[in-house]
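> got a structure for you, letters missing:
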């Protein structure tokens, strides 16, 4: 994809800044600034200092006043920083003003997240989603570093000028090409979504129940899926380790099959264009029968993270879904009152350690309870002459055991409600 500008191969020292406009929200601002530090560190950028800068009101040029802007730049120079990263969202014009003032690279939280996503995307769908989000972010910023291309094209015959037309600047040509690429990426992404919808219809046709594992980034979602299914999904102690959805099949204690999908993690102030770009990924949560919401119980911001995740899910249309709340990483907690407080705060709570495997059985039984109205465990007495009924059970239900008694077959099976009515006359009391 095209890039907005030339960036240094590696930024070595970054100053992280959050502009605060309300002193009563200082604790929240500090928390967001600390989260930005985790995001920047994930990119491999060294963090020199964190600075929470207060401003009485928002200004058009620098978002803060000129005096405060000069202080921040001087602070960055004093600490020999080669980049300023703002936790606030900067308009393209504000980003240009900051770079002209400081003469160093200036980026915001959204660009940091986009760069992380670009590094982690693996599948075609994830790469397309990242490319689309980055191009939409970059388009209004193209003029910032391309001032040397502001020359006008001539209207004479031949050459690039003729291709551009009278008075058309090179940057206008590139913007037009960028818009074409955005449109092409959208079409490719739509094709991938169509393929995903086809696969989903196949699952729905088989009436296989489906749960989505959701939660804040680095809460332990991939580790939980690995433990439950024996999968080998990358699970590391880093933000956004998972960008691609992974679905695995597991067997619940009552014998029925459940599909589990690991989804991309959430962060506070997730850029809206990323929510839009990753809708195809996140809609697995919208279409699931229920959600498994994983929280890092060892993180003091667990309640904030829960609310962040639910707000994004509600925006996607997943409000009202049944939820199992998993308090993960309990092996790292020494104060049991923390767990008690969190368990009281959230309904339908399971305490476990995905890494150690403790509490997994309880979670599996809870999943079976969530699907209790979808299936029934029944034993049927079927005459051997009714091979059609035996075939139906083996095709659309999960057969647990088969025994023969005279001319009858005794079949114990997990039966979905969609075919239970056709089998009522064969129920063996």
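Sure, I can see it. As the structure is a computational prediction, the values presented were derived from the model and not from experiment. Numbering: from 1, shown residues only.

> From now on I want contacts and neighbour counts done on CA atoms only, so please keep to that.
Noted.

> And the strands in the chain?
For the chain, the strands defined by DSSP state E occupy 14-20, 47-54, 83-86, 105-108, 210-215, 246-251, 257-262, 290-296, 323-328, 349-351, 375-383, 398-405, 408-416.

> another structure for you, compare them:
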């Protein structure tokens, strides 16, 4: 996997390693185990036909948009493949009104593909789309090597990068739901019987016969595991909802950082809060949400959450499995939408992210568009994007340019407490002033003989406390 660290310069001054540094070093030290398995020996480990991605050829079907769109999509697939640990040898695109229902690409292109695979020595073909079980089977039979689709590739990357218990459970659920309709065996593997035998020994009267095939056993065990994972994730969601309710009761504004994968969300979080989370120049480097506290210059606290990156055609299994995590975005007071300004098609990135946000009910939230990596984009692109998004903030999490403007824009968009009060807090009750500054907004203040006079905005609960105590 080709990657490099993207740690902000401010961390270079400190020789001690952050948690993100350690996680990155650990990730690079691990070598993926290559192998093929057509059956589940232990469903708890999800040992299903593990992906062996080493030397691959990419295949795309261009159905709409221009040639540049098709090239960008295949280039992104190449990035995904490299992130999964493979070497991309070649790529082909076919122009069709729709993918071939039998083989994804047309028959002529299958022949051409078989020739390319043979000449470059590839062991895997990756298709830029989600293939049906029959398309996968037909292509493998004709090309004679393993075929996977974009969805399986993304799921494999998620499986490599998930760290938390919740993240691992969500990824496993998505993998199993993808696998279930695609269970298929090699040769006689799935025709083995595990029930009674017709000859004498077996299940007894009325139970002798063909029994249960290996395929049926696997399906039954997968369904059982899926049900268990859903229960586990539901319990984790309850804990997440409790934390969210506590934040709401404490009137702490919540800012969610969302955006396309590898747009620089974690780098931005590090810049804004000094969080020290993993930063890597790779797709889907962050899967487990990170929440950090920050505060405005006048002492008002708020929280910032980094979220899983989005991508065009994000598999629906991932959206469903990560729904409880993505709902963190829907419950936010503000979405900081990070865009990669140096990407060939940032507009498509914005469209894909907003599509997923709409899917989880976060499309109506206030949004601050931050065009990151603006120092890596050419001047003409920056001017064009400024014309396209006049309210966006242009910044670079790597160099620190524009970070102060991002912080100011975030703080200006934080929700304002609903109740405005004027009160004098006695000097001996200084704790109340700290409480107001932490959870409310101080509009004016001055010292008087009787105490500190304040004009403030606070929530209903704090307003009641202040009225009772002053």
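On my side now, so go ahead. If you're wondering where the values come from, they're calculated on a predicted model, not measured in any experiment.

> Residue 236 of structure 1: what's it in contact with?
Residue 236 of structure 1 sits next to residue 218 when contact means CA atoms under 8 Å, 6 or more residues apart in numbering.

> Need the counterpart of it in structure 2.
Matched by TM-score structural alignment, residue 236 of structure 1 corresponds to residue 280 in structure 2.

> how far away is that match from residue 338 of structure 2?
16 Å (CA to CA, to the nearest Å).

> try residue 218 of structure 2
To residue 338 of structure 2, residue 218 of structure 2 is 42 Å away according to CA to CA.

> Between the two, which has more neighbouring residues?
residue 338 (30 against 19; other CA atoms under 10 Å).

> Test my guess that that one contacts residue 256.
No. Using CA atoms under 8 Å, residue 338 of structure 2 makes no contact with residue 256, being 10.5 Å away.

> got a list of what residue 123 of structure 1 touches?
residue 244.

> Map it onto structure 2.
That one, residue 123 of structure 1, aligns with residue 164 by TM-score structural alignment.

> go on, residue 99 of structure 1?
Match for residue 99 of structure 1 (TM-score structural alignment): residue 140.

> likewise residue 271 of structure 1?
So residue 271 of structure 1 corresponds to residue 315, using TM-score structural alignment.

> From the structure, what's the count of residues near that match?
As a burial measure, residue 315 of structure 2 scores 19 neighbours (other CA under 10 Å).

> now the match of residue 236 of structure 1: how far from residue 336 of structure 2?
Plainly put, residue 280 of structure 2 is 20 Å away from residue 336 of structure 2 if you go by CA to CA.

> how near is the aligned residue in structure 1 for residue 405 of structure 2 to residue 253 of structure 1?
Counting by TM-score structural alignment, residue 405 of structure 2 corresponds to residue 362 in structure 1. Look at residue 362 of structure 1 and residue 253 of structure 1: by CA to CA, they are 10 Å apart.

> And residue 4 of structure 1, by the same measure?
Distance from residue 4 of structure 1 to residue 253 of structure 1, by CA to CA: 53 Å.

> So between the two, which is more surrounded?
Neighbour tally, residue 4 of structure 1 and residue 253, criterion other CA under 10 Å: the higher count belongs to residue 4, 18 against 14.

> That one contacts residue 136, doesn't it?
No. Residue 4 of structure 1 is not in contact with residue 136 according to CA under 8 Å; the separation is 10.7 Å.

> Name the nearest residue to residue 38 of structure 1, sequence neighbours excluded.
Nearest residue to residue 38 of structure 1, sequence neighbours excluded (CA to CA, 6 or more residues apart in numbering): residue 239, at 7.5 Å.

> In contact with that neighbour, which residues?
38-39, 42, 217-218.

> Apply 7 Å and report the result again.
Applying CA atoms under 7 Å, 6 or more residues apart in numbering to residue 239 of structure 1 gives the contacts 39, 42, 217-218.

> ok, now which ones touch the residue mapped onto residue 86 of structure 1 from structure 2?
The equivalent of residue 86 of structure 1 in structure 2 is residue 127 (alignment by TM-score structural alignment). Residues counted as contacts of residue 127 of structure 2 (CA under 7 Å, 6+ apart) are 58-60, 148-150.

> do residue 402 of structure 2 as well
394-396.

> what residue of structure 2 matches up with residue 292 of structure 1?
So, by TM-score structural alignment, residue 292 of structure 1 is matched to residue 336.

> Isn't that match up against residue 260?
No. Residue 336 of structure 2 is beyond contact range of residue 260, at 11.7 Å (criterion: CA atoms under 7 Å).

> ok, those two, which is more surrounded?
Using other CA under 10 Å as the criterion, residue 336 of structure 2 and residue 260 rank with residue 260 on top: 26 against 23.

> if I look at the closest residue to that one other than its chain neighbours, how far off is residue 243 of structure 2?
Distance criterion CA to CA, 6+ apart; nearest residue to residue 260 of structure 2, sequence neighbours excluded, is residue 310 at 4.6 Å. Separation of residue 310 of structure 2 from residue 243 of structure 2 (CA to CA) stands at 24 Å.

> Of the two, give the one with the bigger neighbour count.
Ranked by neighbour count (other CA under 10 Å), residue 310 of structure 2 and residue 243 place residue 310 first, with 25 against 12.

> if I pick the more buried one, what's in contact with it?
Applying CA under 7 Å, 6+ apart, the residues contacting residue 310 of structure 2 are 259-261, 353.

> The match of residue 99 of structure 1 - how many residues pack around it?
Using other CA under 10 Å, residue 140 of structure 2 has 17 neighbouring residues.

> Hmm, it is touching residue 146, no?
Yes. Contact status for residue 140 of structure 2 versus residue 146: in contact at 5.8 Å, counting by CA under 7 Å.

> ok, of the contacts of residue 239 of structure 1, which come out buried?
39, 42, 217-218 (16 or more other CA atoms under 10 Å).
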